[in-house]
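Peer 1: Predicted model follows, preceded by the sequence.
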Amino acid sequence: MAQQTCQICLEQVDDILTQLCRRTCPAAVCINCTREYIKVKTRSVLQGVVAKLNCPICIRPINLVRWHELLGDKDEEIFQFQERIRVACAVKCPWCSTMQTMLPSPHDSMPPIKLPASLARHIPQLKTLCGRYCRHHLSAQALYSFIRDTFQQYSSQILDTILPLIHDTERRAMLFLRWRRDEPFIKTPCCNADVCFSCHTAGHHTGQPCSSLESNEDIAQCPECKLHFVKSDGCDSMTCFCGQYFSWQNERMVFQFKKISPTSLS
């Protein structure tokens, strides 16, 4: 095989990776530069922030399963990147003080879902939307809204079933976090203790808003991943770690309204 030029180091090498994010992807990057890129990207991501691992050339997000295909299942840099994402779904048990992620582990088999016939007919569409979501062609909000509005009282059962089938840690975490914004009350797997996932406090404060952030008026949330931001200066245009662009003033106002009416504006 003829050597090709790496678009990052400009060296002529044999181990060139191509078609990183799609079949028409123009990238041609050597394995060493790819691993170094992922290492730098991993170190730049804050612990617990759900970030995407984009193509280094065309900046499109790439499913982490695709990265495993390119670099191998046991690539250490990909593993470290995934571990930082899992922290975003972690809570501390109020009884044993163990910090553990609530993000479901991936598996390949799908247990049968008992649904009324009127809802079961939507499963093919759900599979299609999940495929689009995993390819970064659909947002977590859009997929979650479809599940919630279509399956209604069965939505939690659907989410419990499909989350482990999403092998991309970032995609799985984004959907999990979106779900837990609406249903934050969980039980820890170690002690079966009640915890609010949103404010990480012990107990289920049903009917009362989370109090951990109520005193600060200068907080906004990313409209995509819901990461909280505090800003002291700079312009109104913001870019989240997940890649979402938003207006600081707009999202700050939205966050303040949510504190006033947390259920109607969720």
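Peer 2: Yep, it's here. Fair warning: this is a prediction, and the values are worked out from it, not measured in the lab.
Peer 1: CA atoms for contacts and neighbours, from now on please.
Peer 2: Will do.
Peer 1: what residues are up against C199?
Peer 2: Counting by C-alpha atoms under 8 Å, 6 or more residues apart in numbering, C199 makes contact with C210, S211, S212.
Peer 1: Try it again at 6 Å.
Peer 2: C199 makes contact with C210, S212 under the criterion C-alpha atoms under 6 Å, 6 or more residues apart in numbering.
Peer 1: Remind me which helix or strand it belongs to.
Peer 2: Secondary structure assignment for C199, by DSSP states H and E: no helix or strand.
Peer 1: any idea how far it is from P184?
Peer 2: 9 Å (C-alpha to C-alpha, to the nearest Å).
Peer 1: swap in V49?
Peer 2: Separation of V49 from P184 (C-alpha to C-alpha) stands at 18 Å.
Peer 1: in the stretch 51-200 of the chain, which spans are strands?
Peer 2: Under the criterion DSSP state E, counting those that start in this stretch, the stretch 51-200 of the chain carries strands at the ranges 90-92, 99-101, 185-187, 194-196.
Peer 1: count of residues packed around R121?
Peer 2: Here the number of neighbours of R121 (other C-alpha atoms under 10 Å) works out to 11.
Peer 1: Kindly report the same for S212.
Peer 2: When counting by other C-alpha under 10 Å, one arrives at 11 neighbours for S212.
Peer 1: I'd like the distance between the closest residue to it other than its chain neighbours and I8.
Peer 2: Nearest non-adjacent residue to S212, counting by C-alpha to C-alpha, 6 or more residues apart in numbering: C199, 5.9 Å away. Distance, C199 to I8, by C-alpha to C-alpha: 43 Å.
Peer 1: next up, a second structure to put side by side with the first:
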Amino acid sequence: MTTDHPMDTSARCCDVCLEPVPLWESVIKLCGDTCAAHLCVECTEAYFDHHLSAFLPGLLTKAHCPICLVPMPKHKYMPYVQPDLLEYAAKCVFAASELRCPHCDESTPFVDAWSSRPMSPLRLPKTLRQKLPWLRRLGTKFVRYKLAASTLFDYIRSTFSDYADVVYMHTLQLIHDPERRATFAMYELHKTRLVFTPCCGKAVCFGCKTAGHHEICDAGEASERNTVVLCPECNIPIVRGDGCDSIKCVCDTYFSWQEQVFVAEERSRNARFQAVLRLPHGARSLKRVLEYCRHLVWRSRFLDVVWHLKVHRFRCVAWPVLAPRLRACVQHRRFNAVLGQLRSTMRHRSLCREIHARVCRIEAVKTTMALVLHEMRIATARPSVQPAAKLEVVDDTAKAPVDYVMAAMA
């Protein structure tokens, strides 16, 4: 008896137990289409039972492929895990968002409470409904570990603006993977920090877990004192004991310690800067500080140039010519500073304009007089053969200041 499609009875060894497994009973493409895994069902179930049983409450631990070692979404390993173990793993990752209520002393995970809410229909304007297909695409990439939670959250905030909270809750409830849902919710909690407990509705700061809301919490101050950094993926505090700068978090995220220290310092600096801006006269004070710093920079540069010219003072022609000009620059800059203060305190613009015009005219006369006197010194110091010619030069140059002054005054 012949058949057109004979059955493939070949077998291949399991990658874990090395026992021969028929191809129709083997587990292939476990984490994706490019996965090279070839396992038996028994080894696959044993691996995920052991892996999910090792989950710790409060940590955003991911399930990884035993061969490719990449994170796997829930629908990939769910057929090989018992339902009670799946529930235990979900409770462990949801415990990361747990917060004790300061009023009734009850602890409820925010992600678990949000998941139990009934999902109402999403009503958006027509212009925003056109952006939902792209949002679904980004959500799919996030569930498949191809997109960061920050990218998805920032897209919702920037695109849906007034409807961002509604779209965020709707997106969160549509994510069925417990780890992905908890990761997305934890990013939003650490971003806003102002939360209300599900039991009593009391305002709590999620950063330092205390009642009320404040911009700079104790967690940020502790980070500045003890060099505590936050994981870029799950945002849990991490302290390095020793070793190299390559850090692996419990959520299997790799990052550089020095880079995260720089990020923590920059975040603390920005928080202090925003706190100063919120003061009644914070913006004005910062503006004055910036002007003073700019003046110090300009002064240091000016002194460097002057010192360089003093060192080369043997150039008798360059220094006498540049010195009056430098003094004039300093006086002009001081005058502009005083004039700016007058503009800010006086409302008589015509008076300020008249002062500026007269002072500029006086400065022009002073500059002209300095140049003429310098030319006179050079002319008198120049050797001459005929005394009469020397007297004529002196008489001509003596008349020159009058002509220059009249021209400048005109």
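Peer 2: Happy to help now that I have it. Note that the structure is predicted; figures quoted are calculated from it, not measured.
Peer 1: measure stretch 205-217 of the first structure end to end?
Peer 2: Using C-alpha to C-alpha, the end-to-end distance of stretch 205-217 of the first structure comes to 22 Å.
Peer 1: Over to stretch 104-118 of the second structure?
Peer 2: 25 Å.
Peer 1: gap between it and the chain center?
Peer 2: For stretch 104-118 of the second structure, the separation from the chain centroid amounts to 31 Å (computed by C-alpha atoms, centre = their mean, to the nearest Å).
Peer 1: what does stretch 72-79 of the first structure give?
Peer 2: In terms of C-alpha atoms, centre = their mean, the centre of stretch 72-79 of the first structure is set 19 Å apart from its chain centre.
Peer 1: I'd like to know how many residues surround S264 of the first structure.
Peer 2: Residues contacting S264 of the first structure under the criterion other C-alpha under 10 Å number 8.
Peer 1: do the same with T201 of the first structure
Peer 2: For T201 of the first structure, the neighbour count with other C-alpha under 10 Å is 19.
Peer 1: now do I216 of the second structure
Peer 2: The burial count for I216 of the second structure: 14, using other C-alpha under 10 Å.
Peer 1: ok, back up a step: in TSV: the strands of the stretch 51-200 of the first structure, plus distance to S139 of the first structure and mean neighbour count.
Peer 2: Formatted as TSV, the strands of the stretch 51-200 of the first structure follow (distance: least, C-alpha to C-alpha, whole Å; neighbours: other C-alpha atoms under 10 Å):
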stretch	distance to S139 of the first structure	mean neighbour count
strand 90-92	22	19
strand 99-101	22	16
strand 185-187	24	19
strand 194-196	25	20
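Peer 1: okay, stretch 54-63 of the first structure sits on what stretch of the second structure?
Peer 2: Aligning stretch 54-63 of the first structure against the second structure (TM-score structural alignment) gives residues 64-73.
Peer 1: Can you give me the buried ones in the matching stretch?
Peer 2: Residues of stretch 64-73 of the second structure classed as buried by neighbour count (16 or more other C-alpha atoms under 10 Å): H64, C65, P66, V70, P71, M72, P73.
Peer 1: same question, stretch 249-261 of the first structure
Peer 2: Using 16+ other C-alpha under 10 Å as the test for burial, stretch 249-261 of the first structure gives Q249, E251, R252, F255, Q256, K259.
Peer 1: Can you check which part of the second structure it sits on?
Peer 2: Counting by TM-score structural alignment, stretch 249-261 of the first structure pairs with residues 258-270 of the second structure.
Peer 1: Specify the local secondary structure of the most far-flung residue of the first structure relative to its centre.
Peer 2: Using C-alpha atoms, centre = their mean, the residue of the first structure lying farthest from its centre is A2. It sits 39.0 Å away. Here A2 of the first structure is recorded as coil under DSSP: H, G, I helix; E, B strand; the rest coil.
Peer 1: got it, and L20 of the first structure?
Peer 2: At L20 of the first structure, secondary structure determined by three-state DSSP is coil.
Peer 1: which residue lines up with it in the second structure?
Peer 2: That one, L20 of the first structure, aligns with L30 by TM-score structural alignment.
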